[in-house]
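Asks: prediction below, plus the sequence it came from.
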Amino acid sequence: MSATDDIVIDLQNPEYYINRELSHLQFNIRVLEQALDETHPLLERLFFLCIFSSNLDEFFEVRVAGLKQQLAFGRETAGADGLHAGQVLKEINNICTNTLERQYDILNDVIFPALAKENIRFLRRATWTDEQQVWVRDFFDNDVLPICSPIGLDPSHPFPRLVNKSLNFIVSLEGKDAFGRETGLALIPAPRSLSRIIRLPDELCEDGDNFVFLSSIIHQFADELFPGMTIKGCYQFRVTRNADLEIDHDDTVDLASALEDELHSRNFGEEMRLEVADNCPPELVEFLLTKFDLKQSDCYQVNGPVNLGRMMEVVGQIDRPDLRYPPFTPGLPKHLSFKKSIFEAIREKDTLLMHPFESFTPVVDMLREAAKDPSVLAIKQTLYRTGAKSEIVNALVDAARSGKEVTVVIELRARFDEEENLYLANRLQEAGAVVVYGVVGYKTHAKMMLIVRKEQGILRRYVHLGTGNYHAGNARMYTDYSFLTADDSIGEDVHKVFQQLTGMGKALRIKKLFHAPFTLHKKILELIDRERVNAEEGKPAYIRVKANGLTEIKVIRALYKASQAGVQIDLIIRGMCCLRPGIPGVSENIRVRSIVGRFLEHTRVYSFCNNGKDEFYAASADWMERNLLNRVETCFPIEGNKLRSRMKEEFECYLMDNSQAWDLDSDGHYIQAQPQKNEETGEIEIIRAQQILLEKLAAAN
């Protein structure tokens, strides 16, 4: 026995955990790094840079807002990592200051020059030709000036409450206005109805695509808004607000009405962050910070447009397929291609689809056929994020209008999709569907569809279960699994889960599914512990998990114990991960990696050795507190040797990725994997999991 065998390791030691908010921020930085990856087409690199901005906006709107509320209400309890909210906010400021400087360096020094070489230009005011000046002046006179409302700041014009993330300008003035006032300061809110990037007519430019920023136009002609006065300076800024809706479930009688009331206030929540041009004088920055009740640490001065996320719109305006990913046709399994009825195909065998490599169409077709099929009696469906122009919703509306029993559980509180979901709920109700909003206090995040069909006098259930949302657009951009089955036990289980969501009563016993908040957390801990026991008994043992987040402390400690027993653990965690791998005596048998590529990794897959009898599960739930303890989630087994073998191969493909994978070390840093030489050929071998799956699944079917 070695000396270390007698050491008792305290798994509550904060050094063994990574702060969840800082881990989340690291994921956003990995997204930003894609803007420098020349294996991505150029316009996709611009898109990644914009996605980083959009992600960072939400980070401040939700994550930073939550930390600040902890401070404000005296709930500054340290997490498992030992950090208090104030410490985390300080570290966030340090990271964001450096990362935003890097983002604008990438934009100005890398992306813009590369676009210019492809004749895609964002023209600065100093480069406008005389003809362009005339056109821009006309645009300002005809499109901007009539709807622009400058605000002089004085006792009768107090500082307004500006809309969340809106583009604004602070202007320093000299002189007196028509009423003899001499205030010195004014604001120009940029009209929200106007695009932030304007395309110049081709006849006024060199070959290619030429754009000007709305901010440049307002800068150029700001003096027209203050006749008779002299503009000493004009500087763009925007403020980010708390956008996380708060509903008091104890006092809420009608969730939809309460949510509608809250949506009106989202644009005017408490201020979280100020972004301002880096040439703005210190006294004006201080003035804005005072008006927004923010500290200097809440201010980020940037060298370029303050609303980079809005540059996303320009990608769709440029017709350069050579600078985008090539289009592809998702695959379709043969047994779904040649059957007259999708119900016949599902009865024949269970079907597993991996999106976006395989088509989402069978899921939509299943619902469309059910809407028209006179043998279908009832349809039950959950909707979380679906889309305003959803074919899924169209089919549900058709089914309800044709007299079928249609029940839809809509999660109104799907963050930033609340308004759209309210609209969908009203539309479905008008069609005659029964619409419920899940369970108060628990978001319904499960992805389930249940179709009841009468066949030869007997009722048969057909089920779709998924790891992703019923959103056809997302199914082209996110990796997710869809599972189609007519298994009697699973059908009965899904029926019981719907009963719990729409009715009232005790938790019902179900056979094959695990579901949160009742059995899933407990079952995960049991499965992990089973692998630990098997390893201690000398039996084969492994755990493999693919998810978007790993933050639940009991699960992490169970993984640590399994690692200590010798269980080999591979975790592919896209975003937040609070577990530290590679710590001697604690987690040296755990490997953590994150895949960031063309598609957003979104699948949730759990795999356990089970003494050589591999078990595979797919789920709607990540291994996070909110999913396992505070949401309605489903986890379903993938049975049958072919399907299990397929899922194992696809998982191993991600483990082999050496180009778009980032490996987490014990210090909490992510290091991008590097292609290595093939020992036989001596050539660099590049392995991209997403590309391999695209070639295999989209082309082979």
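Replies: Arrived safely.
Asks: contacts, neighbours, all on C-alpha from now
Replies: OK.
Asks: after whichever strand or helix holds residue 400, next one along is what?
Replies: In this assignment (DSSP states H and E), residue 400 forms part of helix 391-401. For helix 391-401, the following helix or strand on the C-terminal side (DSSP H and E) is strand 405-410.
Asks: angle of that following strand against helix 391-401?
Replies: For strand 405-410 against helix 391-401, the angle by axes from the mean of the first three to the mean of the last three CA atoms, to 10 degrees is 140 degrees.
Asks: quickly find the element holding the closest residue to residue 483 other than its chain neighbours.
Replies: Leaving aside its sequence neighbours, residue 483 sits nearest to residue 352 (CA to CA, 6 or more residues apart in numbering; 4.7 Å). Per DSSP H and E, residue 352 falls inside strand 351-355.
Asks: for that strand, which helices and strands make contact with it?
Replies: Judged by 3 or more CA pairs under 8 Å, 6 or more residues apart in numbering; DSSP states H and E, strand 351-355 is in contact with strand 478-485.
Asks: and the strand it packs on, what does it pack onto?
Replies: helix 342-348, strand 351-355, strand 458-466, strand 600-601.
Asks: give me the angle between the second one and strand 478-485.
Replies: This points to strand 351-355. Going by the same axes, to 10 degrees, strand 351-355 makes 170 degrees with strand 478-485.
Asks: now do the SS call for the residue located most distally from the centre of the chain.
Replies: In the chain, counting by CA atoms, centre = their mean, residue 180 sits farthest out from the average C-alpha position, at 51.6 Å. Secondary structure for residue 180, judged by DSSP: H, G, I helix; E, B strand; the rest coil, is coil.
Asks: hang on, residue 628 packs against residue 514?
Replies: No: counting by CA atoms under 8 Å, residue 628 does not reach residue 514; the two are 10.6 Å apart.
Asks: which neighbours do those two share?
Replies: residue 520 (CA atoms under 8 Å, 6 or more residues apart in numbering).
Asks: now the helices for the stretch 51-200 of the chain?
Replies: For the stretch 51-200 of the chain, the helices defined by DSSP state H, counting those that start in this stretch cover 65-72, 85-106, 112-117, 130-139.
Asks: can I get those helices in CSV with distance to residue 327 and mean neighbour count?
Replies: As requested, the helices of the stretch 51-200 of the chain are exported to CSV (distance: least, CA to CA, whole Å; neighbours: other CA atoms under 10 Å):
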stretch, distance to residue 327, mean neighbour count
helix 65-72, 39, 16
helix 85-106, 27, 16
helix 112-117, 21, 15
helix 130-139, 35, 14
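Asks: one more to weigh against that first structure:
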Amino acid sequence: MPARQRGMSPPRPSARIARMKHRTTTPDLTAPELYLNRELAALEFHGRVLAMARDPAVPLLERLRYLAITAGNLDEYFEVRVAMLKHHHAFGSAAPGPDGIPSGELLTRIRARVLELVNDLYALWQRELRPQLAAQGIRFLTREQWSPRQRRWLRGYFEHEVLPVLSPLGLDPAHPFPRILNKTLNVVVVLKGRDAFGHEGHTALVRAPRSLPRIVRIPAMVDGGGDDFVFLGELLQAFADAMFPGFKVGGAYPFRVTRNSELMIEEAEVENLARALSEELIGRGYARPVRLEVAADCPQAIVRMLADNFGLEDADVYRCDGPVNILRVGQVYEQLDRPELKFPRFVPRQPPALVNGRDLFETIARHDVLLHHPYESFAAVVELLRQASVDPEVLAIKQTLYRAGEDSPLVEPLIAAARAGKDVTVVVELRARFDEEANIRLATRLQEAGVQVVYGVVGYKTHAKMMLIVRREGATLRRYAHLSTGNYHSINSRTYTDIGLMTAQPQITEDLHKVFQQLSGLGQVIRLERLLHSPFTLYPGVLARIEREAEHARAGRPARIIAKLNALDEPHVVQALYRASQAGVEIDLIVRGACILRPGLPGVSERIRVRSIVGRFLEHSRVYFFLNDGASEIFCSSADWMERNLKRRIEVAFPILDPALAGRVFDETLANSLADNTQAWLLGSDGRYVRATPGEAPPYSAQQALLDRLCG
């Protein structure tokens, strides 16, 4: 297994960490200095995504897409993480995490890091991406850059397509500040002159309706090649005079407010979760503000007026040297057919075991089938469900849906199966953040078709991804299962890396049957043979296996742990890993996002290495490997080693029992990731990430290697 990249030295540790070298007593594994802060660690991940936008080796339009992703990530960070932290801080209920940072100090440190990210993002946009895109004939034009013909066309577009749907509002005691929807584009306009009633000196507000496109493409016939774009905010600023005839415009300044988007529902106190969520969603867009974004040139008096209206402090204001809604540049990526400026297209492989229109039940009955997305096609999962929906021997289908998408190809087979008289049960997780509204519509549609829809367990999100099919075969009933680390979402399956398993192994399918029974029937605690099950056996199962490796190491036997995760923030798991490292276990953690563990601490974690891979695809599969003195175990799961996944969600971790498939999972997800020396970032004990470099070794990208191997 590759160790730390040759030629890479970790960043200099802080003085507090350096003092640990001189300790002679056993360290206290709960000491705050042994932990990184989760919220700050999440921001470092957003910085690694922004680094992809900065990387000249990445195709230009892909860099633009990463810029938009970073802006969207920061939106969600404020909507959820900062919003909840501010909420608890305001009520004095913000208990410090294992790192011990008080909430007030943490908010200050978050602002400092976000300011760095925002400044870097807009500097990248203004100094690199816009000029380089313009050199490729893709221009984002400001008012000063419009030709006379373009200005005339844009004026006509504004008057015919934009102005009729606007409702400009003058601000005065008779026209109070309106409610502003979360993350919408708005413009404050300063007006000079007298109105019809003799009043002088006005401020007005223009809200851009959601029906208007945020980026306008100028037709090719108007002095351009068809790839000239203008932000809607530029139009609202440039033609503000048309909205306020008779006034002179003294200035127009776009702004955007971000609000708390975490839904607060006491599930035990509601009679109908779907109805309660629907009612809560109505007010989500107008919840408490947490951030104000304004144009860089917005006068301080206007900023103060806006902040006061939203109940925000100066520390909640962020000035943007460019469009306040810069995440909208991601729309241009989809509009442009410029393959030379994007990642090369690839065709996901159809797994050899499933080609030529085979009967999937016959194939799965003979042996397990492994799917590695996006390198292998998600169509196999859709085909399994389609075959189940039309097979007269299939009696029942059970499935969980967390984020499926409104146009999911799985919905029609489920509806067809129900209409064909099969017993179809779907567990729809209504509380999947930001997908609540879509999931309510999906649940309604399924129910209207005769599908039995349940919403899981009160107080616990159903995050497990699993499907169970019951089929009559002669005199017996046989179960077939699909389990996955990722959502049943066809679009995500092309951009997220995930592992799926199709199996008919009785112990796994019987376990899955029990889990579904518990979800739909309010059953008691169940005993499972093969699956680890949150919130019951997954958490203690992970801790026990970490301790087992430590025991092997203490006995002088080889001991090894490798885990690939999205995030690691459960302090007791971190402590168990620290103890295992102290015992002599070699540990590699591949953690895409936030990680609170400090690797490389003398006497604590010097045998632990942490890396993050950020590449073309979002690394999403969770895989746990335990050497176990040669009788190794490898589990795949939708669960990270986070407190919420291990204790407050319905999750399953499924073992890969077929030795050949277990070898594939190990090789393609773990060993492959550890060999990456181009897209991997190495975490130092001080919490800083340094990008790996090949040094004397040949460059190696884990994702490109799999594209070449599985899709080449």
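Replies: Sure thing, it's come through. Nothing here was measured: the structure is a model prediction, and the numbers come from that model.
Asks: returning to what we had before: just to check, the residue nearest to residue 483 of structure 1 is in contact with residue 484?
Replies: Yes: contact criterion CA under 8 Å: residue 352 of structure 1 and residue 484 qualify, at 6.6 Å.
Asks: ok, these two, which is more surrounded?
Replies: Set side by side, residue 352 of structure 1 and residue 484 show more neighbours around residue 484, with 24 against 21, by other CA atoms under 10 Å.
Asks: what's the match for that one in structure 2?
Replies: Aligning on TM-score structural alignment places residue 484 of structure 1 opposite residue 502 in structure 2.
Asks: so that match sits against residue 366, correct?
Replies: No: with contact defined as CA under 8 Å, residue 502 of structure 2 does not count as touching residue 366 (11.1 Å).
Asks: of the helices of the stretch 51-200 of structure 1, which is nearest residue 23 of structure 1?
Replies: helix 85-106 (10.4 Å; CA to CA).
Asks: residue range for that closest one in structure 2?
Replies: Against structure 2, helix 85-106 of structure 1 falls on residues 103-124 (TM-score structural alignment).
Asks: leaving out sequence neighbours, find the closest residue to the counterpart of residue 689 of structure 2 in structure 1.
Replies: Aligned by TM-score structural alignment, residue 689 of structure 2 pairs with residue 670 of structure 1. Nearest non-adjacent residue to residue 670 of structure 1, counting by CA to CA, 6+ apart: residue 664, 4.4 Å away.
Asks: check residue 270 of structure 2 too.
Replies: Per CA to CA, 6+ apart, closest to residue 270 of structure 2 is residue 276, 6.9 Å.
Asks: what helix or strand is the one you found on?
Replies: Assigned by DSSP H and E, residue 276 of structure 2 falls in helix 273-284.
Asks: can you tell me what sits against the strand holding residue 352 of structure 1?
Replies: 330, 359-360, 475-476, 478-485, 643.
Asks: so that strand matches what in structure 2?
Replies: Residue span in structure 2 matched to strand 351-355 of structure 1, by TM-score structural alignment: 369-373.
Asks: what lines up with residue 324 of structure 1 in structure 2?
Replies: By TM-score structural alignment, residue 324 of structure 1 lines up with residue 342.
Asks: the match of helix 85-106 of structure 1 vs structure 1, average offset?
Replies: For stretch 103-124 of structure 2, the mean distance to aligned residues of structure 1 following superposition is 0.8 Å (mean CA distance after the TM-score superposition for structure 1).
Asks: now do that stretch: distance to the chain's middle.
Replies: 20 Å (CA atoms, centre = their mean, to the nearest Å).
Asks: name the residues that touch that stretch?
Replies: Counting by CA under 8 Å, 6+ apart, 39-40, 43, 47, 50, 54, 67, 82, 85-86, 89, 94-96, 315, 318, 320-322 sit against stretch 103-124 of structure 2.
Asks: let me see the contact set for residue 364 of structure 1.
Replies: Applying CA under 8 Å, 6+ apart, we find residue 364 of structure 1 in contact with 391-392.
Asks: helix or strand for it, which one?
Replies: Going by DSSP H and E, residue 364 of structure 1 is in helix 361-372.
Asks: ok, residue 30 of structure 2 next?
Replies: Judged by DSSP H and E, residue 30 of structure 2 forms part of no helix or strand.
Asks: am I right that it is in contact with residue 100?
Replies: No: the criterion here is CA under 8 Å, and residue 30 of structure 2 misses it with residue 100 at 10.1 Å.
Asks: report the contact partners of residue 484 of structure 2.
Replies: By CA under 8 Å, 6+ apart, the contact set of residue 484 of structure 2 is 465-466, 498-501, 636-638.
Asks: ok, back up a step: quick one: the residue mapped onto the residue nearest to residue 270 of structure 2 from structure 1 from residue 291 of structure 1, how far?
Replies: Mapped onto structure 1 by TM-score structural alignment, residue 276 of structure 2 lines up with residue 258. Going from residue 258 of structure 1 to residue 291 of structure 1 by CA to CA, to the nearest Å gives 30 Å.
Asks: residue 304 of structure 2 in helix, strand or coil?
Replies: Applying three-state DSSP: residue 304 of structure 2 is helix.
Asks: which position in structure 1 aligns with it?
Replies: That one, residue 304 of structure 2, aligns with residue 286 by TM-score structural alignment.
Asks: show the contacting residues for its match.
Replies: Contacts of residue 286 of structure 1 by CA under 8 Å, 6+ apart are residue 296.
Asks: again with residue 666 of structure 2
Replies: Counting by CA under 8 Å, 6+ apart, the residues that residue 666 of structure 2 touches are 625, 634.
Asks: please say which position in structure 1 it maps to.
Replies: So, by TM-score structural alignment, residue 666 of structure 2 is matched to residue 648.
Asks: the helix or strand containing that match versus strand 478-485: what angle between them?
Replies: According to DSSP H and E, residue 648 of structure 1 maps onto helix 641-656. Helix 641-656 of structure 1 runs at 170 degrees relative to strand 478-485, counting by the same axes, to 10 degrees.
Asks: and the helix or strand following helix 641-656 of structure 1, how far from structure 2 on average?
Replies: Proceeding N to C from helix 641-656 of structure 1, the next assigned helix or strand is strand 661-664, under DSSP H and E. Compared with structure 2 after fitting, strand 661-664 of structure 1 has a mean deviation of 0.4 Å; criterion: mean CA distance after the TM-score superposition for structure 1.
Asks: contacts for the helix or strand just after strand 661-664 of structure 1?
Replies: Next in sequence after strand 661-664 of structure 1, counting helices and strands by DSSP H and E, comes strand 670-672. Where contact means CA under 8 Å, 6+ apart, the residues beyond strand 670-672 of structure 1 that reach it are 659-665.
Asks: got a PyMOL select line for the buried ones in the residues you listed?
Replies: In PyMOL, a selection of the buried entries from these looks like this (16 or more other CA atoms under 10 Å):
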select buried, resi 659+660+661+662+663+664+665
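Asks: right, I'll call it a day here.
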